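Visitor: sharing a sequence plus its predicted fold:
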Amino acid sequence: MGRESSSREAGFDLGWPQWKNIPQRYKLIGTTSLAFVICNMDKVNLSVAIIPMSHQFGWNSSVAGLVQFFWGYALSQLPGGWLSKIFGGRKVIEIGVLAWSLATELVPVLAGFMPGLLLSRILVGIGEGVSPSAATDLIARSIPLEERSRAVSFVFGGLSVGSVTGYLVAPTLIQNFGWESVFYIFGLLGIWWRRPTFRCR
């Protein structure tokens, strides 16, 4: 009690920095970078899970390659920029994260039905493909010119962090909980991500 009161007298709380005290632009950059961490975690998870999945479903190398190909990613980048100009990068990222996260959650459910599995991968690719253009638009709209280069580096640096994290975490999850757990857990991260994002409003 005494420690808490003395902390307040000094001008800060023990829980500092509180979310509400963080400048809005920093919240946006932080949550967008986190979205890109999750983005690449979801991008690499199948490259780790493909081995036990191929054994379970009897896929040959051609089928495994077809499943792993990131359908929809390249095709959605140009529309992502166009949609961001109309609706704003923030809204496009929110929808993109929700789309790829739900599609990731569906992979274990649809793994035994190839057309459905390919459709889920297409949705993952589309959701992730619109995100780079949307992030660039969000930064241009929300961040002062003198801070934009640092903001871009921080946001897109999340992609590298996500790749490393995905490759480190996925094998452990598969070994302990089965290959399905990678898609369920990584997908839930994207759904959870929307909570702090909405608090940026």
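Guide: Sure, I can see it.

Visitor: use CA for all of it now, contacts and neighbours both
Guide: Noted.

Visitor: what are the ranges of the helices in the protein?
Guide: Using DSSP state H, the helices of the chain run over 2-9, 24-57, 61-68, 73-87, 89-110, 114-129, 131-142, 148-177, 179-198.

Visitor: would you list these in JSON lines and tack on mean neighbour count?
Guide: As requested, the helices of the chain are exported to JSON lines (neighbours: other Cα atoms under 10 Å):
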{"stretch": "helix 2-9", "mean neighbour count": "11"}
{"stretch": "helix 24-57", "mean neighbour count": "20"}
{"stretch": "helix 61-68", "mean neighbour count": "14"}
{"stretch": "helix 73-87", "mean neighbour count": "17"}
{"stretch": "helix 89-110", "mean neighbour count": "22"}
{"stretch": "helix 114-129", "mean neighbour count": "22"}
{"stretch": "helix 131-142", "mean neighbour count": "21"}
{"stretch": "helix 148-177", "mean neighbour count": "17"}
{"stretch": "helix 179-198", "mean neighbour count": "19"}
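
Visitor: report the separation between residue 114 and residue 126.
Guide: Distance of residue 114 to residue 126, computed by Cα to Cα, to the nearest Å: 18 Å.

Visitor: should've said residue 92
Guide: With distances taken as Cα to Cα, residue 92 is found 11 Å from residue 126.

Visitor: check residue 155 too.
Guide: Counting by Cα to Cα, the gap from residue 155 to residue 126 is 19 Å.

Visitor: could you do residue 150 as well?
Guide: Distance of residue 150 to residue 126, computed by Cα to Cα: 27 Å.

Visitor: ok, residue 105 next?
Guide: In terms of Cα to Cα, residue 105 sits 15 Å off from residue 126.

Visitor: distance from stretch 89-108 to the middle of the chain?
Guide: Taking Cα atoms, centre = their mean, to the nearest Å, the mean C-alpha location of stretch 89-108 is offset from the chain mean by 8 Å.

Visitor: take this one as well and set it beside the first:
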Amino acid sequence: MSPDDNDGVAVRHPYRWVVLLLCWGAFTMTAVDRSTWGPASVAVGEDLGVALAGLGVFATGYYVGYVISNACGGFLTDWLGGRVVIASTLFVAGGFMVLFGETDSVALGIAFQAGVGVFAGCDYSAGVKLISRWFPAEDRGFAMGVFMTATSLGTVIANAIVPGLIEASGWRTSYHVFGVASMVVAVLCFFLLRNGSAPRTADRRELPGLAPLVRNRDLFLLGLAGFGGLWGTYGFITWSNALMVKGSHVSPVQAGVVVVIFGVAAVVAKPLIGVVSDLIGGRRKR
């Protein structure tokens, strides 16, 4: 099975929708795993004896690992292929979620959160490569728009489900449930995903030259803008539940509803912004 025709050009193979669904499902699960901390943080802190100000250490542990995996995920994808990277890293990330749900130690908890982060960031580059491989250029914008809704949908799912799970059976259950769900999706990806044949123009693989990237002003400014956007987005996701519950005495379920509204708005906005950008002639800078 290959996305190419006889000339090595991507065609609209029906299997591309399976690829998009599985990549989106894997990306959604890592987003759910990441977003679980927000609504669960207060309960975790109370159970492990961690003050509100100290809860950020767990999130820091996760994001240190996440930065590492984002930096290395592209190289791993080129080396091992998108299918193996998505399936293996999501499975291990789910395992660390289950382990975090079992821990009674702050130190081990931070280490397990870092473990989730290390393996949760590789699916982005792997998903992008698979989607680019199976979708022709004229369809990739829509496919990527659907793919990117996963991060916001993960926030919606976590904040809609975790507060109820905590009230019913404690915070550990939410980590067990989403950890196992991640592992199940990983197994599906392993058996159902296909990389497709490599482009015939790629005769050899070389490390990219980093010097031109460092000197690229547009890339630097784009990275700075992305840093600011993610600072606000993930800062809100990480801290809003705890601050609403502890600072404003909002119930955990009500705090979750607020973040669900935030996530739903983002799910709508991400593909909409892409459509608007195309309609005004691709003036993405504006």
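Guide: Happy to help now that I have it. Computed from a predicted structure; not experimentally measured.

Visitor: just give the TM-score of the two.
Guide: After superposition, the two chains reach a TM-score (TM-score structural alignment, normalised by the length of structure 1) of 0.83; 179 aligned residues with a Cα RMSD of 1.6 Å.

Visitor: enumerate every residue touching the aligned residue in structure 1 for residue 34 of structure 2.
Guide: Residue pairing (TM-score structural alignment): residue 34 of structure 2 is matched to residue 43 of structure 1. With contact set as Cα atoms under 8 Å, 6 or more residues apart in numbering, residue 43 of structure 1 has these partners: residue 163.

Visitor: leaving out chain neighbours, which residue sits closest to the alignment partner in structure 2 of residue 114 of structure 1?
Guide: By TM-score structural alignment, residue 114 of structure 1 lines up with residue 106 in structure 2. Excluding its sequence neighbours, the residue lying closest to residue 106 of structure 2 (Cα to Cα, 6 or more residues apart in numbering) is residue 48, at 6.6 Å.

Visitor: pretty sure that neighbour is touching residue 105, no?
Guide: Yes - counting by Cα atoms under 8 Å, residue 48 of structure 2 does reach residue 105; the two are 7.0 Å apart.

Visitor: okay, residue 141 of structure 2 and residue 132 of structure 2: tell me how far apart.
Guide: To residue 132 of structure 2, residue 141 of structure 2 is 10 Å away according to Cα to Cα.

Visitor: and for residue 54 of structure 2?
Guide: On the measure of Cα to Cα, residue 54 of structure 2 and residue 132 of structure 2 end up 41 Å apart.

Visitor: what of residue 186 of structure 2?
Guide: Taken as Cα to Cα, the span from residue 186 of structure 2 to residue 132 of structure 2 is 20 Å.

Visitor: contacting residues for the residue most central in space within structure 2?
Guide: Of all residues in structure 2, the one closest to the mean position by Cα atoms, centre = their mean is residue 31, 4.1 Å from it. Applying Cα under 8 Å, 6+ apart to residue 31 of structure 2 gives the contacts 150, 151, 152, 153, 154, 155.

Visitor: can you pull the contacts of the nearest residue to residue 40 of structure 2 once chain neighbours are set aside?
Guide: Leaving out its chain neighbours, the residue that sits closest to residue 40 of structure 2 by Cα to Cα, 6+ apart is residue 171, at 5.9 Å. Counting by Cα under 8 Å, 6+ apart, residue 171 of structure 2 touches 40, 43, 44, 101, 162, 165.

Visitor: what's the counterpart of residue 171 of structure 2 in structure 1?
Guide: Aligned partner of residue 171 of structure 2 by TM-score structural alignment: residue 179.

Visitor: how near is that match to residue 113 of structure 1?
Guide: Distance of residue 179 of structure 1 to residue 113 of structure 1, computed by Cα to Cα: 17 Å.

Visitor: angle of the host helix or strand of residue 231 of structure 2 against helix 37-48?
Guide: Assigned by DSSP states H and E, residue 231 of structure 2 falls within helix 217-247. On the basis of axes from the mean of the first three to the mean of the last three Cα atoms, to 10 degrees, helix 217-247 of structure 2 is oriented at 50 degrees to helix 37-48.

Visitor: can you check which part of structure 1 helix 217-247 of structure 2 sits on?
Guide: Counting by TM-score structural alignment, helix 217-247 of structure 2 falls onto no part of structure 1.

Visitor: just want the angle from that helix to helix 140-169.
Guide: Using the same axes, to 10 degrees, helix 217-247 of structure 2 lies at 20 degrees relative to helix 140-169.

Visitor: and the next element down the chain from helix 217-247 of structure 2?
Guide: Using DSSP H and E, the helix or strand that directly follows helix 217-247 of structure 2 along the chain is helix 252-279.

Visitor: from the chain's centroid, how far away is that following helix?
Guide: The chain centre lies 15 Å from the centre of helix 252-279 of structure 2; the measure is Cα atoms, centre = their mean.

Visitor: flag every buried residue along that helix.
Guide: By neighbour count with 16 or more other Cα atoms under 10 Å, helix 252-279 of structure 2 contains the buried residues 252-260, 262-264, 266-267, 270-271, 274.

Visitor: tell me the residue in structure 1 aligned with residue 89 of structure 2.
Guide: Per TM-score structural alignment, residue 89 of structure 2 is aligned with residue 96.

Visitor: doesn't residue 133 make contact with its match?
Guide: No - Residue 96 of structure 1 is not in contact with residue 133 according to Cα under 8 Å; the separation is 11.3 Å.

Visitor: spatially, what comes nearest to the aligned partner of residue 155 of structure 2 in structure 1 if we skip its sequence neighbours?
Guide: Aligning on TM-score structural alignment places residue 155 of structure 2 opposite residue 163 in structure 1. Nearest residue to residue 163 of structure 1, sequence neighbours excluded (Cα to Cα, 6+ apart): residue 40, at 5.1 Å.
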